[in-house]
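Engineer: Sequence plus the predicted model coming up.
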Amino acid sequence: RPKRATAPAAAPSAPAAPAAPAAPDTARPTALAIAHAGLDKKAEDVTVLDVRGLTSYADYFVVMTAESDRQAGAIADHVEQTMKAQGITKVGVEGYEGGRWILVDYGDVVAHVMNRESRGFYDLEGLWADAPRFTVA
């Protein structure tokens, strides 16, 4: 009677290495504070995009809509005042002169205050479609 082929014995496996502890997400509270500051000034469609691992220059984008250029300036000003009161200073700001898209950079978090037309045209949510997101209300 012919011998049956047997599967080779599996090599003993090494014990699994413990998972490295996840680094604390220090930018998320900043993103949420920016989102809430925008809501204080009646920003609409406030969305937080988690771009960690998708870009090297930020962890979160906070995107919000203003109904007018004047409101965009008021939202950006209030975001800056709120963050400054929490001891968080901006790295830079751009777009105040036009008001259609004001960008306030806090390093790990970038706030985008946009009028409806600019938000639709630039479609940051579409551009960063792979980013997990949540709406803040």
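Structural biologist: Received, thanks.
Engineer: okay, CA-based contacts and neighbour counts for the rest of this
Structural biologist: Will do.
Engineer: residues touching residue 64, list them.
Structural biologist: 35, 38, 43-47, 111-114 (Cα atoms under 8 Å, 6 or more residues apart in numbering).
Engineer: List the contacts of stretch 69-76.
Structural biologist: 37-38, 41-43, 65-66, 96, 98-102, 104, 113-115.
Engineer: ranges for the strands of this protein?
Structural biologist: In chain order, the chain shows strands spanning 44-50, 60-66, 92-94, 101-105, 109-115, 133-135, with DSSP state E as the criterion.
Engineer: most neighbours, which of the contacts of residue 64?
Structural biologist: residue 113 (32 neighbours; other Cα atoms under 10 Å).
Engineer: What are the boundaries of the helices in this structure?
Structural biologist: 27-40, 69-85, 116-122, 124-127 (DSSP state H).
Engineer: What are the buried residues along the shortest one?
Structural biologist: Under the neighbour-count criterion of 16 or more other Cα atoms under 10 Å, helix 124-127 has residue 125 buried.
Engineer: tell me how far it is from the chain's mean position?
Structural biologist: Distance of helix 124-127 from its chain centroid, counting by Cα atoms, centre = their mean, to the nearest Å, is 12 Å.
Engineer: Now do that helix: everything it contacts.
Structural biologist: Under Cα under 8 Å, 6+ apart, the answer for helix 124-127 is residue 49.
Engineer: Presented hereafter is structure B, for comparison with structure A:
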Amino acid sequence: MAPLSVLAARKKTSVTKLTRNSRIFKTIIKAIQDKKAENIISLDLRKIPEAVADFFVICQATTNTQVKAISDFVELMVKEECGESPYKHEGFHALQWVLIDYVNVVVHVMQPETRKFYKLEEMWSDAEATGHDL
């Protein structure tokens, strides 16, 4: 499994910096919350020069079905509310870790074991983390 490979293949656009108040960011968080994801965290990567996005949004789901439901709903709501489709998405076959890449915001929907193994929050520990659980 190499879902981060997509991130290395393209450059972050610096034309429009997103904020936590950006419409796409709020839409993603709300969609994830609506599908009852757990341990929802956003990492603000804007001050990290090596980062390929402005934000990572990371959450977890306990079953393949829930991972798919969250991922599908994020894509649906962002399309409806913001008129944007993902640049790329990966992981819909195994449903252990689905990555949805909106260029400046990358969504990671993970099962708990996968999240614990890859430790994205630790890998990007220089980023400011914000919890979004209800």
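Structural biologist: Done, it's in. Because the structure is a prediction, the values reported are computed rather than measured.
Engineer: Mind telling me the TM-score for this superposition?
Structural biologist: Overlay of the two chains. TM-score (TM-score structural alignment, normalised by the length of the second structure): 0.80; 115 aligned residues with a Cα RMSD of 1.6 Å.
Engineer: hmm, back to that, list just the one of the strands of the first structure that sits closest to residue 86 of the first structure.
Structural biologist: Closest to residue 86 of the first structure of these is strand 109-115 (Cα to Cα; 14.5 Å).
Engineer: Can you tell me the centre-most residue of the second structure?
Structural biologist: Centre of the second structure computed as the mean C-alpha position; nearest residue by Cα atoms, centre = their mean is residue 107, 1.1 Å away.
Engineer: In the first structure, what residue corresponds to that one?
Structural biologist: When the first structure is aligned by TM-score structural alignment, the residue opposite residue 107 of the second structure is residue 111.
Engineer: Identify the residues contacting the aligned residue in the first structure for residue 77 of the second structure.
Structural biologist: Mapped onto the first structure by TM-score structural alignment, residue 77 of the second structure lines up with residue 82. If a contact means Cα under 8 Å, 6+ apart, then residue 82 of the first structure has 33-34, 37 as its contacts.
Engineer: same deal with residue 132 of the first structure?
Structural biologist: 49-51.
Engineer: Please report the distance of residue 98 of the second structure from residue 110 of the second structure.
Structural biologist: Going from residue 98 of the second structure to residue 110 of the second structure by Cα to Cα, to the nearest Å gives 6 Å.
Engineer: do residue 37 of the second structure as well
Structural biologist: Distance from residue 37 of the second structure to residue 110 of the second structure, by Cα to Cα: 10 Å.
Engineer: For those two, list the residues in contact with both.
Structural biologist: With Cα under 8 Å, 6+ apart, residue 37 of the second structure and residue 110 have common neighbours 59-61.
Engineer: I'd like to know which of the residues you listed is nearest to residue 83 of the second structure.
Structural biologist: residue 59 (22.9 Å).
Engineer: Show me what that closest one aligns to in the first structure.
Structural biologist: By TM-score structural alignment, residue 59 of the second structure lines up with residue 64.
Engineer: nearest residue to its match other than its sequence neighbours?
Structural biologist: residue 46 (4.4 Å; Cα to Cα, 6 or more residues apart in numbering).
Engineer: Just tell me what the one you found corresponds to in the second structure.
Structural biologist: By TM-score structural alignment, residue 46 of the first structure lines up with residue 40.
Engineer: Is that match in contact with residue 58, as I believe?
Structural biologist: Yes. The pair formed by residue 40 of the second structure and residue 58 meets the contact definition of Cα atoms under 8 Å, at 5.8 Å.
Engineer: Check the gap between the residue lying farthest from the centre of the second structure and residue 126 of the second structure for me.
Structural biologist: Largest separation from the mean C-alpha position in the second structure: residue 15, at 20.2 Å (Cα atoms, centre = their mean). Per Cα to Cα, residue 15 of the second structure is found 23 Å from residue 126 of the second structure.
Engineer: burial of residue 98 of the second structure, as a residue count?
Structural biologist: So residue 98 of the second structure, with other Cα under 10 Å, has 22 neighbours.
Engineer: so who does the aligned partner of it in the first structure touch?
Structural biologist: In the first structure, the residue paired with residue 98 of the second structure is residue 102, using TM-score structural alignment. Applying Cα under 8 Å, 6+ apart, we find residue 102 of the first structure in contact with 72-73, 76, 93-96, 111-114.
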